[in-house]
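In: Next one to model:
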Amino acid sequence: MGTERLSLQESRSASGSPARRLRIGVVGCAGIAWRRMLPALTANPDVTLAAVASRDADKARVFTDRFGGEPVAGYDRLLARDDLDAVYVPLPALLHAEWIERALLAGKHVLSEKPLAATYGEAAALVALAEARGLVLLESFMFLCHPQHARVRELVAEGVIGELRTLTAEFAFPSKGYGDIRWRPDIGGGALTDIGVYPVRTALLHLGPEVEVVGAALDVDRERAVDTAGAALVTGPGGVTGQLSWGMRHAYRSQYALWGSAGRISVQWAYTPPPTHQPVIRIEQQSRVEELTLPAEDQFARVVAAFVARIRHGEPSGLEGESVLRQAQLVDRVRELALLLPDGRPRERMGSV
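Out: Okay, here's the model as predicted:
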């Protein structure tokens, strides 16, 4: 994709040279788009929000009345437009693969809410399609763009906690009621793909691509056919272990900790910090406790900036390619060990030997 796909509307790049603004359309009117991503998109000086699509024209108009752009009735009509360079896809999980594929085939760069697809096989096909067509495909795992996690990695590399021995990661919050899409199996509901992926991705971030899931359990609401909570045991290089927990019927918790031979680092509010929050990294050693307070950051704004930089300059983001596929493999492994099918139905257990 060359600069000929970019708008004639110009902004200034960081170096002061002229740069064309990236024209983005939105496929779907999800809550996350309203609350966080569209404010971040419209605040970015390198982006123009050109259109918002919904199957309900009135709903699209509600979004464009607030954020700008043209309301479009129907996702296909939006993808057919020739005045878009890229799209953002905040649809329910089971719809991601279909509409990401359609967007790529329409020649659009894609920023998608997580998960990219329901299974590793689907994710691999999408990544291959994007590469074959020379398009950018990013998964919006916004917490990975927050600098607090890079600082934690630096501290571990500096030996602040000695040799890493174990990781714990927990993410859960109270149920928002049966009307919430997480309770709908027909569109990819459940806790694993929406909530559990955060602790799983944390293990991948800090233990590396060799991390493996060696045990898993999922609590399934049989009446509604969705998983509501889960846990996994993982291992990494050098005998490091990890314990991951998540759920959608719990008191709120959003944190992880790295425990080493000489200390422990913990991160509070790890996954959903508001843009005004100043993160605190707690370091516990034998004879002292220290708390590092970092500047506030908007992780959604940083995702948008990473998307623009990847399209314009080819800058790697950590939200694409091999890391996305490894994440999908680990989620598949959790399902396999917990005897759960991708659509949320329990697998048939094999008879005892």
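In: from here on, contacts and neighbour counts on C-alpha atoms
Out: Fine.
In: just the helices in the stretch 1-150 of the chain please.
Out: Secondary structure of the stretch 1-150 of the chain (DSSP state H, counting those that start in this stretch): helices located at 31-32, 38-43, 57-67, 75-79, 93-105, 120-132, 147-157.
In: Check which residues of stretch 308-325 are buried.
Out: V308, R310, I311, R312, S317, G318, L319, E320, G321, S323, V324, L325 (16 or more other C-alpha atoms under 10 Å).
In: Check the secondary structure at the second one for me.
Out: Reducing the assignment to helix, strand or coil with DSSP: H, G, I helix; E, B strand; the rest coil, the entry for R310 is helix.
In: Distance check, it against L135.
Out: As judged by C-alpha to C-alpha, to the nearest Å, R310 and L135 stand 10 Å apart.
In: Find the residues that touch each one of the two.
Out: Common neighbours of R310 and L135, counting by C-alpha atoms under 8 Å, 6 or more residues apart in numbering, are absent.
In: so what's the residue sitting nearest the centre point of the chain up against?
Out: Nearest to the mean C-alpha position of the chain, by C-alpha atoms, centre = their mean, lies F141 at 2.3 Å. Shown in contact with F141 (C-alpha under 8 Å, 6+ apart): E113, K114, L319.
In: Please give me every residue in contact with the first one.
Out: Taking C-alpha under 8 Å, 6+ apart as the definition of contact, the neighbours of E113 are Y88, V89, P90, L91, E139, S140, F141.
In: In a markdown table: those residues, plus distance to G31.
Out: Formatted as a markdown table, these follow (distance: C-alpha to C-alpha, whole Å):
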| residue | distance to G31 |
| --- | --- |
| Y88 | 13 |
| V89 | 12 |
| P90 | 9 |
| L91 | 10 |
| E139 | 17 |
| S140 | 15 |
| F141 | 16 |
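In: Show me which of those residues is closest to A33.
Out: Nearest to A33, judged by C-alpha to C-alpha, of these is P90 at 6.5 Å.
In: ok, back up a step: from the contacts of E113, which two are the most distant?
Out: L91 and F141 (14.7 Å).
In: Please list only the buried members of the contacts of E113.
Out: Buried among the contacts of E113 (16+ other C-alpha under 10 Å): Y88, V89, P90, L91, E139, S140, F141.
In: one step back: adding distance to A231 and mean neighbour count, write the helices of the stretch 1-150 of the chain out as JSON lines.
Out: Shown next, in JSON lines, are the helices of the stretch 1-150 of the chain (distance: least, C-alpha to C-alpha, whole Å; neighbours: other C-alpha atoms under 10 Å):
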{"stretch": "helix 31-32", "distance to A231": "25", "mean neighbour count": "12"}
{"stretch": "helix 38-43", "distance to A231": "32", "mean neighbour count": "18"}
{"stretch": "helix 57-67", "distance to A231": "37", "mean neighbour count": "17"}
{"stretch": "helix 75-79", "distance to A231": "36", "mean neighbour count": "19"}
{"stretch": "helix 93-105", "distance to A231": "20", "mean neighbour count": "20"}
{"stretch": "helix 120-132", "distance to A231": "20", "mean neighbour count": "17"}
{"stretch": "helix 147-157", "distance to A231": "22", "mean neighbour count": "16"}
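In: Also this sequence, please, to line up against the first:
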Amino acid sequence: MGKNIKWGILSTATIAVNAIIPAILSAKNSEAAAIASSNPKVDEWARKFNIKQVYRSYDELLHDEEIEAVYIPFPNHLHKEWVIKAAIKGKHVLVEKPAALTSEDVMEMVQICKEHKVLFMEAFMYQFQPQHLFVKEIIDSGEIGEVRHLSSTFTFPLNIHQHTHEFRLNAKHGGGSIWDVGCYCIHAAKTLIKEELKSVYVSGRFHPDHHVDMTATGILTFSRDVTASFHCSFEESFRNTYEIHGTKGTIFLPNAFCSDRVDGGLGEVTVMNGGGEIRTELFKANQYVLQMEHFAECILAGKEVWYSGTETFHNTRVIEACYQSLTEEKIVHL
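Out: Have a look, this model is predicted:
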């Protein structure tokens, strides 16, 4: 039996207890060794997941020499501080998206991780679902011709009255639909379109009291006149899709970012080619487990992660440009 990476989980955030800790428990090379939180329920969660070590503060966990990697799911504005603290303590870092609220902060975080010889990765878990590898294979095969446009949507209804203190409604804490879900759409476009991004234009609606974007629609223009559009919202029914249009066909994913919500992790890709053929391929996999296994394997093998800090930097730059466009109501050139 191979070695397991000992993980420390900072906080009892919903995504940590609902997705990440169960994924660590299911991963072939990982162990949930410690959890830290001032939340009184931390002991209850520790018992449920059989996590032996409980800390009342994050700093205490970072001082634990047995912990090799940490998962950080804090509100967006706190990511930089704790990524740097973890790196200085020699912990490999998997941080929830968005990794930081400025590209400058991302650069600093990545550099400090390099200086302390620890791995850094932003947790865009969706990209580990095998359906996206299949999409890339279809594009590379030429079956749908040259990619001309990608359209994506990620929306869900956020109950404002129930979540008054939700960080997603706090502009200073990195709230807003683009930071929360639009970032997935932008990431997918930059990953699947191989051209250089030239400009962005975004329009949307800000909440009159919370001052965060509740809904946003954007156009990304790449070289060779390839485009991508995205739509994200806290005010609409749940959708998470992308569609790629080529000169000879189309690819459609109905569960592009949250395949874990369907039958325990079901990806679905429909390909419509120029010959009129329509076929659908299914991919059963837990994208969270695959993410944790990949990060742990990179630590064990001493190799770089699939999604690098440099790519995180460039993705954050695009999001910054989107917010500039939305605020100033103009096209922003990159």
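In: Could you export the helices of the stretch 1-150 of structure 1 as JSON lines, including distance to D180 of structure 1?
Out: Output for these, formatted as JSON lines (distance: least, C-alpha to C-alpha, whole Å):
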{"stretch": "helix 31-32", "distance to D180 of structure 1": "11"}
{"stretch": "helix 38-43", "distance to D180 of structure 1": "20"}
{"stretch": "helix 57-67", "distance to D180 of structure 1": "18"}
{"stretch": "helix 75-79", "distance to D180 of structure 1": "22"}
{"stretch": "helix 93-105", "distance to D180 of structure 1": "13"}
{"stretch": "helix 120-132", "distance to D180 of structure 1": "25"}
{"stretch": "helix 147-157", "distance to D180 of structure 1": "30"}
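In: Among those helices, which comes closest to F171 of structure 1?
Out: helix 147-157 (15.6 Å).
In: Which part of structure 2 matches that closest one?
Out: Alignment of helix 147-157 of structure 1 against structure 2: residues 130-140, by TM-score structural alignment.
In: cool, stretch 216-233 of structure 1 as well?
Out: Stretch 216-233 of structure 1 lines up with residues 202-219 of structure 2 when matched by TM-score structural alignment.
In: What are the buried residues along the matching stretch?
Out: Judged by neighbour count using 16+ other C-alpha under 10 Å, the buried positions of stretch 202-219 of structure 2 are 202-204, 206, 210, 212-219.
In: Just give me the closest of the residues you listed to M109 of structure 2.
Out: Distances from M109 of structure 2 to the buried residues of stretch 202-219 of structure 2, taken by C-alpha to C-alpha, are shortest for V212, at 25.4 Å.
In: Quick check: that closest one touching G176?
Out: Yes. V212 of structure 2 is in contact with G176 according to C-alpha atoms under 8 Å; the separation is 4.7 Å.
In: any idea how far stretch 117-135 of structure 2 is from the chain center?
Out: Its chain's average C-alpha position is 8 Å from that of stretch 117-135 of structure 2, according to C-alpha atoms, centre = their mean, to the nearest Å.
In: That stretch: end-to-end distance?
Out: 34 Å.
In: Alignment lookup: L150 of structure 2 to structure 1.
Out: Under the alignment (TM-score structural alignment), L150 of structure 2 maps onto L167 of structure 1.
In: That should have said P75 of structure 2, apologies.
Out: Residue pairing (TM-score structural alignment): P75 of structure 2 is matched to P92 of structure 1.
In: Now its match. Nearest residue, chain neighbours left out?
Out: Spatial nearest neighbour of P92 of structure 1, chain neighbours left out: I187 (5.8 Å); criterion: C-alpha to C-alpha, 6 or more residues apart in numbering.
In: quick one: the one you found and A97 touch, right?
Out: No. Here I187 of structure 1 lies out of contact with A97, judged by C-alpha under 8 Å, at a distance of 11.7 Å.
In: Just the ones in strands from the contacts of F141 of structure 1, please.
Out: E113 (DSSP state E).
In: Which of the contacts of F141 of structure 1 are still contacts in structure 2?
Out: Contacts conserved in structure 2 for the contacts of F141 of structure 1, using both residues aligned by TM-score structural alignment, their matches' C-alpha atoms under 8 Å: E113, K114.
In: Which stretch of structure 2 lines up against stretch 301-309 of structure 1?
Out: Stretch 301-309 of structure 1 maps onto residues 289-297 of structure 2, going by TM-score structural alignment.
In: mind listing the strands for the stretch 101-250 of structure 2?
Out: 120-123, 147-157, 197-206, 213-222, 227-233, 235-246, 250-253 (DSSP state E, counting those that start in this stretch).
In: Which secondary structure elements does the fifth one sit against?
Out: The elements that strand 227-233 of structure 2 packs onto, with contact taken as 3 or more C-alpha pairs under 8 Å, 6 or more residues apart in numbering; DSSP states H and E, are strand 147-157, helix 183-192, strand 213-222.
In: What residues in structure 1 pair up with stretch 311-319 of structure 2?
Out: Going by TM-score structural alignment: stretch 311-319 of structure 2 matches residues 323-331.
In: Give me the mean deviation of that stretch from structure 2.
Out: On superposition with structure 2, the mean distance recorded for stretch 323-331 of structure 1 (mean C-alpha distance after the TM-score superposition for structure 1) is 0.8 Å.
In: now what about that stretch, what contacts it?
Out: With C-alpha under 8 Å, 6+ apart as the contact definition, stretch 323-331 of structure 1 has outside contacts at 116-120, 123-124, 139, 192-193, 197, 200-201, 204, 209, 212-213.
In: Under the alignment, what does G177 of structure 1 map to in structure 2?
Out: By TM-score structural alignment, G177 of structure 1 lines up with I160.
In: Give me the neighbour count for its match.
Out: Burial of I160 of structure 2 is recorded as 14 neighbouring residues (other C-alpha atoms under 10 Å).
In: What lines up with G134 of structure 1 in structure 2?
Out: The pairwise alignment with structure 2 assigns G134 of structure 1 to K117, based on TM-score structural alignment.
In: Its match: neighbour count?
Out: Residue neighbour count, defined by other C-alpha under 10 Å, stands at 14 for K117 of structure 2.
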